[in-house]
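[1] when you get a sec, could you give me coordinates for this:
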Amino acid sequence: MRKTLYELIQKVKAFLVRNFHQYNSKLPYIITVIVALIIVIGGINLFIELTDELKDELLPQYDQAITDYVISFRTAALTKYFIFITNIGDLYGYLIVLAISSFISYFFFKRWRGVVQTIFVLVVASLSNVILKRFIDRARPGIEHLVSVETLSYPSGHAMSAMAFYGFVIYLFSRFKINIFLKTLIIILLVFIILNIGISRIYLGVHYPSDIAGGYIAGFIWVVFCILIFNLVEVFRRDPKT
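    Presented below is the predicted three-dimensional model:
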């Protein structure tokens, strides 16, 4: 991605040099950041508009059918499993994963930047989730809740944070120079965790399936945006002409 960004910025530079006499070397980076912001804001607006359009028509039917199917599998053992899984998508779960990531980054790769970036992605996703919940103002499902909840329903904070946090960890691991089998195994495990966290929220009766889908979409938007910005900053930092 850094190579692609660098080539794009060089093209923007060439265009600005040809067409403007007073050229600022930082202008291409500023333009790229603005475009990135427009993309993510546009994506969020589209996400909200689509949600509003579907909420009163198609979603209730699909939500009910999928929820009924998922909770039909409720057993004591499965409930314990999904409570454990949903806790992995909560504060203590993230702290444990961050501790493990910090250990790996320091002792094996001698880098802290990835850990700091992961924390940033999680914080941004969590804050934006609060804003989206208040804006959309959707109540929780009216069925039995197997865990206590206090906030609004849409989009799912667990699904959004899981996609943002574990999704970014997947991105970091994809760049690590480690055994390909081990890398693939870790990525599959993280994808499994993301999907299971979403299912756990439906199973426990605290979210509609559409809450989970909305959370995944919003979390993915933040992952892509943050990856773009982090790589842009790295290109900007290493570019000797700026």
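[2] only C-alpha atoms for contact and neighbour calcs from this point on.
    Fine.
[3] in three-state terms, label Gly142 for me.
    The three-state assignment at Gly142 reads coil, by DSSP: H, G, I helix; E, B strand; the rest coil.
[4] same question for the one 4 residues further on.
    In three-state terms, and counting by three-state DSSP, Leu146 is coil.
[5] contacts only, for it.
    Counting by CA atoms under 8 Å, 6 or more residues apart in numbering, Leu146 makes contact with Leu204, Gly205, Val206.
[6] what sits closest to the residue most central in space within the chain if chain neighbours are left out?
    Note on the chain: the residue nearest the mean C-alpha position is Ala164, at 2.0 Å, using CA atoms, centre = their mean. Using CA to CA, 6 or more residues apart in numbering and skipping residues adjacent in sequence, the residue nearest Ala164 is Gly219, 4.7 Å away.
[7] count of residues packed around that neighbour?
    33 (other CA atoms under 10 Å).
[8] ok, now Gln10?
    Gln10: 13 neighbours (other CA under 10 Å).
[9] and Asp239, by the same measure?
    The local packing of Asp239 (other CA under 10 Å) involves 10 other residues.
[10] do the same with Leu8
    Neighbour number of Leu8 under other CA under 10 Å is 13.
[11] off-centre distance for the helix or strand hosting it?
    Assessed by DSSP states H and E, Leu8 sits inside helix 2-19. Offset of helix 2-19 from its chain centre (CA atoms, centre = their mean, to the nearest Å): 29 Å.
[12] show me which residues of that helix are buried.
    For helix 2-19, a neighbour-count test (16 or more other CA atoms under 10 Å) marks Leu5, Tyr6, Ile9, Val12, Lys13, Leu16 as buried.
[13] same check on stretch 85-96?
    Buried positions in stretch 85-96, judged by neighbour count with 16+ other CA under 10 Å: Ile85, Thr86, Asn87, Ile88, Gly89, Tyr94.
[14] run this one through as well so I can compare:
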Amino acid sequence: MSKGIRPIIKNSIEFFREKLSKENEELSFYIIILISFIVFVIGTNLFVELSDEVTGNTVESFDRSVTEYVTSFRSPSLTSFFIFITDMGDVYAYIAAMILVTIFLFVKLRSWKFIFQLLGVLVLSALSNIALKKVFDRARPKEEHLVVIESLSYPSGHAMSAMAFYGFLIYLLYQIKMNKLVRIILSIAFALLILFIGVSRIYLGVHFPSDVAGGFIAGLIWVAFCIVLFNVIDLLRKRNRTEVEENLETE
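    Here you go, the predicted model:
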């Protein structure tokens, strides 16, 4: 993997270094695009490699050892907790979360931009997960399931959607003005929620650990891709506005 992505990352850094030296007013756009693009490239390579391991059945030992460790902590109270946590990664939870986020962002910013971006990331993640499950066609673990589930296993839809939705929310926290302490607390809370949703799928017996890892990586890929896309669009819009203003001044 490293041999394949090193030239891409090197060329990207050289490209952005040249741009940064010429257009400092667009510095923030280029930095975000560069970092997100690197995450996208690395994430894509990791997902491909993990998928090869999954289809080749070479992760059985890893899946078995991690599953045995996680399920060894099963207890009635912990089971109730993880059922609640896994429900936070279900469709109804995302509907409720989208409503709350929409109200907050619209009241604070009076803009629909970030709302549509968040919704777009979630929808793209969900649709691609359906497609990926059909492509890999991996059956669920044979161990006891503590919740009812009928779809295919790889990659985990809960892990993928959690990373896409709550991961993009973390990104949005740093795009709006708010109290630094609140931002840090929310970032940690969302990060822990992503982690716990993934662990809950293993604990409840409905996913292999490799399913969860694949879901996390795939969700991160969508977050990185969308951040690049949205910032490129914003950068082009900024340039168009600047050109229009310059033309008006010269008239």
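[15] where does the TM-score land?
    Overlay of the two chains. TM-score (TM-score structural alignment, normalised by the length of structure 1): 0.81; 215 aligned residues with a CA RMSD of 2.7 Å.
[16] mean deviation of stretch 180-193 of structure 1 from structure 2?
    For stretch 180-193 of structure 1, the mean deviation from structure 2 after alignment is 0.5 Å (mean CA distance after the TM-score superposition for structure 1).
[17] mind listing the strands for the stretch 101-250 of structure 2?
    Secondary structure of the stretch 101-250 of structure 2 (DSSP state E, counting those that start in this stretch): no strands present.
[18] can you pull out the helices in it?
    In the stretch 101-250 of structure 2, the helices defined using DSSP state H, counting those that start in this stretch lie at 113-136, 157-173, 180-203, 209-250.
[19] could you give me the buried positions within the third one?
    So the one you mean is helix 180-203 of structure 2. 183, 187, 190-191, 193-203.
[20] dump the buried residues of helix 2-19 of structure 1 into JSON lines; add distance to Asp239 of structure 1 as well.
    Listed next are these as JSON lines, based on distance: CA to CA, whole Å:
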{"residue": "Leu5", "distance to Asp239 of structure 1": "12"}
{"residue": "Tyr6", "distance to Asp239 of structure 1": "9"}
{"residue": "Ile9", "distance to Asp239 of structure 1": "10"}
{"residue": "Val12", "distance to Asp239 of structure 1": "14"}
{"residue": "Lys13", "distance to Asp239 of structure 1": "12"}
{"residue": "Leu16", "distance to Asp239 of structure 1": "17"}
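[21] pull the most distant pair out of the residues you listed.
    Leu5 and Leu16 (16.4 Å; CA to CA).
[22] the residue nearest to the centre of structure 1 contacts Val123, correct?
    No: the pair Ala164 of structure 1 / Val123 is not scored as a contact, 9.5 Å apart, by CA atoms under 8 Å.
[23] name the next helix or strand downstream of the strand or helix carrying Ser21 of structure 2, please.
    Using DSSP H and E, Ser21 of structure 2 sits in helix 2-22. Later in the chain than helix 2-22 of structure 2, the nearest helix or strand by DSSP H and E is helix 27-55.
[24] so which elements touch that following helix?
    On a contact count with 3 or more CA pairs under 8 Å, 6 or more residues apart in numbering; DSSP states H and E, helix 27-55 of structure 2 meets helix 2-22, helix 209-250.
[25] quick one, the last one and helix 113-136 angle?
    Meaning helix 209-250 of structure 2. Compare the direction of helix 209-250 of structure 2 with that of helix 113-136 by axes from the mean of the first three to the mean of the last three CA atoms, to 10 degrees and you get 140 degrees.
[26] so which elements touch helix 209-250 of structure 2?
    Using 3+ CA pairs under 8 Å, 6+ apart: helix 209-250 of structure 2 touches helix 27-55, helix 60-71, helix 113-136, helix 157-173, helix 180-203.
[27] now do the shortest one
    Under the contact definition 3+ CA pairs under 8 Å, 6+ apart, helix 2-22 of structure 2 sits against helix 27-55.
[28] which of the residues in the helix it packs on are buried?
    Neighbour-count burial for helix 27-55 of structure 2 [16+ other CA under 10 Å]: 29-30, 33-47, 50-51, 54.
[29] that helix: how far from the chain's middle?
    11 Å.
[30] that one to helix 2-22, inter-axis angle?
    Using the same axes, to 10 degrees: helix 27-55 of structure 2 against helix 2-22 is 170 degrees.
[31] one step back: and the residue nearest to Ala164 of structure 1, what does it touch?
    Counting by CA under 8 Å, 6+ apart, Gly219 of structure 1 has contacts Ala125, Ala159, Met160, Ser161, Ala162, Met163, Ala164.
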